[in-house]
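**Student:** pasting the sequence and the predicted model now:
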Amino acid sequence: MLYGIAAASAALLLAACLAALLRVPALRCGVVDRRRRTRPVPLLGGVAVALATGLVAGLGELTGVARMGSEPGALLLAGSAVALLGLAVDLWRLRTRFLLAGTAVAAAWVVPYEVTGAVGGAGAVLWIVLGTVAFRSLDHADGLAAAVGVVTALGVGVCAAAEVMDGLAVLLSVLAAALAGFLMQGRRPARIALGACGSLFGGFLLAGAAVLVRAGHEPAGSAGVLFACAAVAVADLVLVVAARRLAGRALLRGGPDHLAHRLRRLGLAPRGVRAVLVGGAGAGVLVGVLVHLGSLGASAVLWVAGGALIVVLVLLRLTSSPAPRMASAQVRGQLRVRNG
């Protein structure tokens, strides 16, 4: 317990300091988020999170103070490899197919096939890839992905502790603390962004840890718990895919299709948007944890799924682009000129 508190505190402070130190080099080297048009935001915040998590967890393993064990250790190594892929995305815009292939290989390395079996293992690999991509999809608003990651890591960590997977629980607490440390620099208005490096690293660790925790449990119930713990991220990904398919746009082409963008168009302030989404993520994680602990029946996950579906359907009706409104304004202006 004392080591867990010390490790979390160290990860928080280290991530906060590294995020502050990496901001200037990122700006000077031009490693900035090109999606943000108002001001340049450096993208190396994820490097701070990955380094803080790896250094603190690795130090506990090397010193023997807190052994992670083989599975959490393999998860951290695979997550570090995925973080490097994300860094390549931030620096050189790595092609998506290479990113997905690398993430799938890393996921295949950490799945416990002796417990899940071949079919269950294939499903676990698919879920880890999906969860990683979905978590990255949340990195479209200042501090949103990191805040959701903190809530999710704490919830999955409780499940790991209940399964007496102490090494995994410590790793998740260190990840949660590192993300919280990043938020000292990454909350709105963000001084540094998580980027693909941090969002992929965090998403991979969270999805992989959830798979390890649920390995050996009943498959349908496990699927429900996994979904509940990632409900907001999955809902955001489904919303984006559906909106772009209905609009006939390329899936990989960016745009204001995400949950935060649509909630902003409903009139919510940025802080309100983050509070709503983090609160929704917390509610989903709470249901997932209670189902895992046996305090709620597996059917409780259906309420989370139903709520997520309703949110997606309602927000899908909102226009995904301000272009039509701008076009109508231009038409009205032309009519005024003609009538004048």
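**Tutor:** Structure's in. What do you need? Numbers count the residues shown, from 1 in each chain.
**Student:** only C-alpha atoms from now on, for both contacts and neighbour counts.
**Tutor:** OK.
**Student:** wait, G155 touches V285, no?
**Tutor:** Yes: G155 lies in contact with V285 (CA atoms under 8 Å); the separation is 6.0 Å.
**Student:** who touches both of the two?
**Tutor:** Any residue near both G155 and V285 by CA atoms under 8 Å, 6 or more residues apart in numbering counts here, and that gives C229.
**Student:** can you map out the helices along the stretch 51-200 of the chain?
**Tutor:** Using DSSP state H, counting those that start in this stretch, the helices of the stretch 51-200 of the chain run over residues 70-92, 96-110, 113-137, 144-162, 166-186, 195-214.
**Student:** mind putting these into JSON lines with mean neighbour count?
**Tutor:** Formatted as JSON lines, those follow (neighbours: other CA atoms under 10 Å):
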{"stretch": "helix 70-92", "mean neighbour count": "21"}
{"stretch": "helix 96-110", "mean neighbour count": "18"}
{"stretch": "helix 113-137", "mean neighbour count": "20"}
{"stretch": "helix 144-162", "mean neighbour count": "24"}
{"stretch": "helix 166-186", "mean neighbour count": "28"}
{"stretch": "helix 195-214", "mean neighbour count": "28"}
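**Student:** need those in CSV (columns: distance to V337).
**Tutor:** What follows is the helices of the stretch 51-200 of the chain, written out as CSV (distance: least, CA to CA, whole Å):
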stretch, distance to V337
helix 70-92, 46
helix 96-110, 47
helix 113-137, 43
helix 144-162, 44
helix 166-186, 46
helix 195-214, 46
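**Student:** second structure follows, compare the two:
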Amino acid sequence: MLYGIAAATAALLLAAVLAALLRVPALRLGVLDRRRQRPLPVLGGLAVVIVTCLVAWTGEWTRVAPLGDGVGRLLFAAAGVAVLGLVADVWRLRARVLVAGTAVAAVCVVPYDETGVPGGMLAVVWIVVASLAFRGLDHADGLAGTVGVVTAFGAGACAAAEVMDGLAVLLSVFAAALTGFLMHNWHPARVGMGACGSLFTGFLLSSSVVFTRAGYAIGPSAAVVCCLGAVAAADAVLVVLTRAVARRPLLRQRPDHLAHRLRGLGLTPQGSVVLLGACSFSAVLVGVLVHTGWTGEGAALWVAGGALLAVLVLLRIPVRPPRRAPSTQVTGPLRVRNG
């Protein structure tokens, strides 16, 4: 317990400092996200990855907080996905490469002895979709980090209920590192998460849910998964429907995500993130209650119905491309993040 508090505190402080330090080399090297109103350095996610791995492996190395069976492999695979995302931040990578790399990592971490082969394949699909959905959430200042923190606490509560102490500590360290990063990512953000941090976030959280639900029936597990990933899933469904109806390329970035639609309703950037964070908290709370048996899996239908209703309503909200700030001169080689 004391180690968990100390580790989380250290992760928060280290991530806050490292995210600030990595902002300068990101600007010098031109590792920027140019989809927003102003070019944003995107090495903040790398700070989250480094701090999470460093603090977690310190506990494993000292045997003060062993990660447990399979959790070390999970963290290693998540770090591999983060490296792939870092490459996508610095150089252009095709979407199929990100999907293939994430799928390979997911195949390596699923506990097939508990899920079975069919369940394991479904888990791989879930991990890949959730990872890409969290990358999609990185379209507004503070959104991916806020939803990630809330989901990490929910997944950590589920892990603690299963007496998976190593995984619970890892998720608390990760949540603290995300919180430290959010100190610089809240609107107006000074540093972004990038594909490195968003893919790491989605992969780590979705894989953790798979670990905690391994051995359970598919129906209740699907209910928990639906609740813990409600906001990311709603954003992905909204984008797919919007671009399919408009017959636009699915992978071409446009201001048609959740936060963009809420801005169209008149909410401020901070207000839209707070609202989506509150929605995530409500859905995650239901997921934890379903996992621990305090409520039936039918409660997840209310979460799914609410998310679907929100998507259908927001589909009718027109959005306009944001005004871009005048470009500023950036020293060093220019790296444009692939949308």
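**Tutor:** Cool, the structure landed. Just so it is clear, the structure is predicted and the values come from calculations on it, not from any experiment.
**Student:** how about the helices of the stretch 51-200 of the first structure, which one is nearest P42 of the first structure?
**Tutor:** helix 195-214 (8.4 Å; CA to CA).
**Student:** packing partners for whichever helix or strand comes after that closest one?
**Tutor:** Next helix or strand after helix 195-214 of the first structure toward the C-terminus (DSSP states H and E): helix 219-229. Where contact means 3 or more CA pairs under 8 Å, 6 or more residues apart in numbering; DSSP states H and E, helix 219-229 of the first structure is packed against helix 144-162, helix 195-214, helix 270-293, helix 300-316.
**Student:** relative to P25 of the first structure, which of those helices is closest?
**Tutor:** Of these, nearest to P25 of the first structure by CA to CA is helix 195-214, at 15.0 Å.
**Student:** so that closest one matches what in the second structure?
**Tutor:** Residue correspondence for helix 195-214 of the first structure in the second structure, counting by TM-score structural alignment: residues 194-213.
**Student:** quick check: closest non-adjacent residue to the residue sitting nearest the centre point of the first structure.
**Tutor:** Central residue of the first structure (CA atoms, centre = their mean): F135, 2.6 Å from the mean position. Closest residue in space to F135 of the first structure, ignoring its immediate chain neighbours: G203 at 5.1 Å, by CA to CA, 6 or more residues apart in numbering.
**Student:** one more: M68 of the first structure?
**Tutor:** Per CA to CA, 6+ apart, closest to M68 of the first structure is G167, 3.9 Å.
**Student:** how about that neighbour, what does it touch?
**Tutor:** Contacts of G167 of the first structure by CA under 8 Å, 6+ apart are A66, R67, M68, G69, P72.
**Student:** mean offset of stretch 44-56 of the second structure relative to the first structure (after superposition)
**Tutor:** Average distance, stretch 44-56 of the second structure versus aligned residues of the first structure after superposition (mean CA distance after the TM-score superposition for the first structure): 0.3 Å.
**Student:** the first structure: matching residues for that stretch?
**Tutor:** Going by TM-score structural alignment, stretch 44-56 of the second structure lines up with residues 45-57 of the first structure.
**Student:** go on, stretch 280-289 of the second structure?
**Tutor:** Under TM-score structural alignment, the match for stretch 280-289 of the second structure is residues 281-290.
**Student:** surely L204 of the second structure meets L74?
**Tutor:** Yes: counting by CA under 8 Å, L74 is a contact partner of L204 of the second structure at 7.4 Å.
**Student:** am I right that L318 of the first structure is in a helix?
**Tutor:** No: applying DSSP: H, G, I helix; E, B strand; the rest coil, one finds L318 of the first structure to be coil, outside a helix.
**Student:** for it, what are its contacts?
**Tutor:** R262.
**Student:** same check on A16 of the second structure?
**Tutor:** So A16 of the second structure contacts A177, G180, F181, L182, M183, H184 (CA under 8 Å, 6+ apart).
**Student:** what about the first structure, which of the residues you listed hold up?
**Tutor:** Checked against the first structure using both residues aligned by TM-score structural alignment, their matches' CA atoms under 8 Å, those keep these contacts: A177, G180, F181, L182, M183, H184.
**Student:** quick one: the last one from A307 of the second structure, how far?
**Tutor:** Computed as CA to CA, to the nearest Å, the H184 of the second structure to A307 of the second structure distance reads 29 Å.
**Student:** before we move on, what about the first one?
**Tutor:** Taking CA to CA as the criterion, A177 of the second structure is separated from A307 of the second structure by 28 Å.
**Student:** what does stretch 86-104 of the second structure contact?
**Tutor:** With CA under 8 Å, 6+ apart, stretch 86-104 of the second structure has contacts from 31-32, 42, 46, 81, 84-85, 124-125, 127-128, 131-132, 194-196, 203, 251, 335-338.
**Student:** which one's the longest helix in the first structure?
**Tutor:** helix 2-28 (DSSP state H).
**Student:** host element of the closest residue to G136 of the second structure other than its chain neighbours?
**Tutor:** Using CA to CA, 6+ apart and skipping the chain neighbours, the partner closest in space to G136 of the second structure is A236 (7.0 Å). Per DSSP H and E: A236 of the second structure is located in helix 230-245.
**Student:** what about that helix, how far off from the first structure?
**Tutor:** Averaged out, helix 230-245 of the second structure is 0.3 Å away (mean CA distance after the TM-score superposition for the first structure).
**Student:** list the buried ones in that helix?
**Tutor:** For helix 230-245 of the second structure, the neighbour count (16 or more other CA atoms under 10 Å) marks 230-240, 242-243 as buried.
**Student:** ditto for stretch 36-53 of the second structure
**Tutor:** Within stretch 36-53 of the second structure, judged by 16+ other CA under 10 Å, the buried ones are 36, 38-53.
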